[in-house]
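Undergrad: pasting the structure only:
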């Protein structure tokens, strides 16, 4: 069925000290999204930036999510880092806890958790790691939505365990015929209208074109784009306008009237 309401999420607060990786200012993007994935210190982010981004999201009424990554500031979390499942999951718990304290500071709460970059892709494919991660999430953040791909091991395991779970559609990434995004460390400038058309088609028809040239079915509750994609502000503006023009309302996941968002 065509979607009539959808969440838009974006990775935010991705800098460190004086450095900023976002193509557009967080303030400009925050007014265009409904959920923010806030870097929690390992791939990007620091205490001052986390504080400022959480405060900004609270002011805009945007749902706040922890965006934990591999301990890889130099590689921006887009390189796989070795470690045992316990070591990786403990790093995730550490980052969730740090971000959650800033939400409490501003009278907000942790809406969701979304792993970043190479960690997101590793969890998607690694059933043992996903089971450890989801099992831990059931203890430390049982009411937080988990954002992941619908074709991932993460989604299946979270749904089985009863963790609230949200499937994502990636506006600024390509898909292969397996239904997975094509992981990349660098994205060139995209045509905002083409991205908006892709998103509207996914919402209305439930279809996306793959890099192999096939059309595949796609199901999701949230649309993701990245603040470090060149032209991210133009992409977000075009995408939101196109969704609205097609009668699709944008709302945080906590407001979505769909039951499968909770597994």
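TA: Cool, got the structure. No experiment lies behind these values; they were computed from the predicted model shown.

Undergrad: okay, CA-based contacts and neighbour counts for the rest of this
TA: Fine.

Undergrad: longest helix in this protein, by residue count?
TA: Counting by DSSP state H, the longest helix found in the chain is helix 85-105.

Undergrad: now what about that helix, what contacts it?
TA: Helix 85-105 is contacted by residues 38, 40-42, 50-51, 54-55, 64, 66-71, 109-110, 113, 128-129, 132-133, 136, 140 when judged by Cα atoms under 8 Å, 6 or more residues apart in numbering.

Undergrad: show me these that map onto strands.
TA: Using DSSP state E, 38, 64, 66-67, 113 are the members of the contacts of helix 85-105 that sit in strands.

Undergrad: pasting the second one now:
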């Protein structure tokens, strides 16, 4: 049993754009404790950002800035070779935009999580990991608030952020397959996204009870993380989130945001 374990459930939300809808945000907000809200660069628009922050605030869900490369066409899943200074400004712009929407909803942005290709670059790409931390630093200097950073274990950006005194938190992915080295299987590969609810529930129960994830080749990966990510655009995302939350709560875990 998991005893007094506290675990966060986060999901990528607010990813509609104009006439195009994405996911079932209202239903997901009833299940998660943290919402990674798109800031308009990979998805989202001002109206979507505003309505999603309002909904998250009303649901008592922590608001996170889901910052990304400037890549609406590719949904932020393509690497963009932006200069450090340009990317710093892009991230800072996104933080300020979403925080402004959150303030209007009576809340504030509580943490930051990069999206897609920027997320992966933040683990290994020194200039872009640095740009992320530079933007966090600039935001802290202007607002007086240090925002925690959410990434997978072992991220370079975590190390850089910690050196400047920022809190860092780690996550595992409920609906993604892992390579033996602990990285995620590329979305271009078969089986990268797990859509079978029983398999996801079993994997997350194992994680909270044993701290392990099973890679595609059977390798047992020991993972230390405070949050579980459930993608809002995965097929059957709501049913998956409901089942994971019910299973973890039933085992005694408390679902609460790290932020």
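TA: All right, it came through fine. Just so it is clear, the structure is predicted and the values come from calculations on it, not from any experiment.

Undergrad: show me how far the longest helix of the first structure is from its chain's centre.
TA: With Cα atoms, centre = their mean, to the nearest Å as the basis, helix 85-105 of the first structure stands 16 Å off its chain's centre.

Undergrad: what does stretch 12-19 of the first structure give?
TA: 17 Å.

Undergrad: which part of the second structure lines up with that stretch?
TA: Using TM-score structural alignment, stretch 12-19 of the first structure corresponds to residues 13-20 of the second structure.

Undergrad: what residues sit buried inside that stretch?
TA: Using 16 or more other Cα atoms under 10 Å as the test for burial, stretch 13-20 of the second structure gives 13-17.

Undergrad: what does stretch 87-101 of the first structure give?
TA: Per 16+ other Cα under 10 Å, stretch 87-101 of the first structure contains these buried residues: 88-89, 91-93, 95-96, 99-100.

Undergrad: quick one: that stretch aligns where in the second structure?
TA: Counting by TM-score structural alignment, stretch 87-101 of the first structure corresponds to 86-100 in the second structure.

Undergrad: that stretch against the first structure, how far on average?
TA: Here stretch 86-100 of the second structure, set against the first structure after superposition, deviates by a mean of 1.0 Å using mean Cα distance after the TM-score superposition for the first structure.

Undergrad: and residue 198 of the first structure, what pairs with it in the second structure?
TA: Applying TM-score structural alignment, one finds that residue 198 of the first structure aligns to residue 203 in the second structure.

Undergrad: so where does its match fall, helix or strand?
TA: helix 197-210 (DSSP states H and E).

Undergrad: now do residue 241 of the first structure
TA: Element membership for residue 241 of the first structure, per DSSP H and E: helix 232-245.

Undergrad: likewise for residue 32 of the first structure?
TA: Of the helices and strands defined by DSSP H and E, none includes residue 32 of the first structure.

Undergrad: number of nearby residues for the counterpart of it in the second structure?
TA: Per TM-score structural alignment, the equivalent position to residue 32 of the first structure in the second structure is residue 31. Here the count is done by other Cα atoms under 10 Å, and residue 31 of the second structure has 23 residues near it.

Undergrad: again, but for residue 218 of the second structure
TA: Neighbour tally, residue 218 of the second structure, other Cα under 10 Å: 11.

Undergrad: what range in the second structure does stretch 235-248 of the first structure sit on?
TA: Using TM-score structural alignment, stretch 235-248 of the first structure lines up with residues 240-253 of the second structure.

Undergrad: now do the contacts for residue 65 of the second structure.
TA: Per Cα under 8 Å, 6+ apart, neighbours of residue 65 of the second structure: 36-39, 94-95, 98, 109-114.

Undergrad: state the distance from residue 19 of the first structure to residue 75 of the first structure.
TA: 14 Å (Cα to Cα, to the nearest Å).

Undergrad: buried stuff in stretch 42-54 of the first structure?
TA: 42-46, 49-51, 53-54.

Undergrad: so what touches that stretch?
TA: Where contact means Cα under 8 Å, 6+ apart, the residues beyond stretch 42-54 of the first structure that reach it are 12-17, 26, 38-41, 64, 68-77, 95, 99, 102-103, 106.

Undergrad: give me the buried entries from the residues you listed.
TA: Buried members of those, counted by 16+ other Cα under 10 Å: 12-16, 26, 38-41, 64, 68-73, 76-77, 95, 99, 102-103.

Undergrad: so how far is stretch 57-65 of the first structure from its chain's centroid?
TA: Using Cα atoms, centre = their mean, the offset of stretch 57-65 of the first structure from its chain centre is 14 Å.

Undergrad: go on, stretch 244-254 of the first structure?
TA: In terms of Cα atoms, centre = their mean, the centre of stretch 244-254 of the first structure is found 17 Å from the chain centre.
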